[in-house]
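> Predicted coordinates and the sequence they were generated for:
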Amino acid sequence: MTLKGNTDLPQSSGSSIMKTKELTKQVRDKAVEKYEAGLGYKKISRALNISLSTIKSIIRKWKEYGTTANLPRGGRPPKLKSRTRRK
C-alpha cells in the first residue's frame, strides 16, 4: 500500500488498519500553540498534516489535564520485572 504525499508514515502490508507511532511532544505542543493563536481544528490539521480527530484529541487532553505529555495507560502489569528481562 502506498500513500500519497507523506512518505514517513509506516506502510501496511495486507492489512487496512495501520498502527503508527505516537506524535512527539514538540508536534503536540505546536498544535496547542496554533490553537491558542486562534486557529481552528481544520486549519491546524492541514498545517501539521495530522488527522482532524488527532488534533481534537490533543486539544481535549490539553484542556482537561493541562499537558501534552503522554499519559500512562491502563493494562496488565508485566509478569517480569525490567531487571529480570535484561538477564
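Yep, that arrived.

> all contacts plus neighbour counts: C-alpha atoms, from now on.
Noted.

> Buried residues in the longest helix anywhere in the chain, which are they?
Ranked by residue count and defined by DSSP state H, the top helix of the chain is helix 52-65. Using 16 or more other Cα atoms under 10 Å as the test for burial, helix 52-65 gives 55, 56, 58, 59, 61, 62.

> Any chance of those residues in a markdown table with distance to residue 26 as columns?
Putting the buried residues of helix 52-65 into a markdown table (distance: Cα to Cα, whole Å) gives the following:
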| residue | distance to residue 26 |
| --- | --- |
| 55 | 14 |
| 56 | 16 |
| 58 | 12 |
| 59 | 14 |
| 61 | 15 |
| 62 | 14 |
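
> quick one: which of the residues you listed is nearest to residue 75?
residue 61 (19.7 Å; Cα to Cα).

> next up, a second structure to put side by side with the first:
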Amino acid sequence: MGHCQELSEFKRGTMISCHLCNKSISEISLLLNIPQSAVSGIITKWKQLGAIATHPQSGRPRKMTERVRAC
C-alpha cells in the first residue's frame, strides 16, 4: 500500500463547497475522482477545526520504511 499525495487546497475547498451544496460524500468522490475515505476525512476535519489548511507533521519523517527494514 503506497503513500498518497497530499491534496491541494483548491481540491479541499472544492470538496467543502460541494458539501455545503448538499452533495453526498459518494457524489463528491465521483465528481473529483478522490476516494470516499479521503473526502469524509477532510469534511470531518473541516467540521471540527473550521479550516482546510494542512498542519506541519510532528517529528522527522522516517528514512527507511518498515518493508525495507524487513528485508
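The structure has been received and is ready for your questions. Model, not experiment: these values are computed from the prediction.

> so what number do they get for TM-score?
Here the TM-score for the pair of chains, by TM-score structural alignment, normalised by the length of structure 2, is 0.78; 60 aligned residues with a Cα RMSD of 1.0 Å.

> Over which residues of structure 2 does stretch 58-71 of structure 1 lie when aligned?
Using TM-score structural alignment, stretch 58-71 of structure 1 corresponds to residues 42-55 of structure 2.

> Check what contacts stretch 28-36 of structure 1 and list those residues.
41, 44, 48, 55, 58, 59, 62, 68 (Cα atoms under 8 Å, 6 or more residues apart in numbering).

> Need the counterpart of the second one in structure 2.
Right, the one you point to is residue 44 of structure 1. Matched across to structure 2, residue 44 of structure 1 falls on residue 28, judged by TM-score structural alignment.

> Tell me who's in contact with that match.
15, 18, 19, 39.

> Can you pick out the most distant pair from the residues you listed?
Taking Cα to Cα as the measure, the contacts of residue 28 of structure 2 span a maximum distance of 10.6 Å, between 18 and 39.

> follow-up on the earlier one: sitting in helices, which of the contacts of residue 28 of structure 2 do you find?
Applying DSSP H to the contacts of residue 28 of structure 2, the entries found in helices are 15, 18, 19, 39.

> Only the buried subset of those, as a PyMOL command please.
In PyMOL, this line selects whichever of those come out buried by 16+ other Cα under 10 Å:
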select buried, resi 15+18+19+39
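
> Any chance of the ones in helices among the contacts of residue 28 of structure 2 in a markdown table with distance to residue 57 of structure 2 as columns?
As requested, these are exported to a markdown table (distance: Cα to Cα, whole Å):
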| residue | distance to residue 57 of structure 2 |
| --- | --- |
| 15 | 23 |
| 18 | 27 |
| 19 | 27 |
| 39 | 20 |
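
> The spatially most central residue of structure 2 and residue 53 of structure 2, how far apart?
In structure 2, the centroid-proximal residue (Cα atoms, centre = their mean) is residue 38; its distance is 4.4 Å. Residue 38 of structure 2 sits 15 Å away from residue 53 of structure 2, going by Cα to Cα, to the nearest Å.
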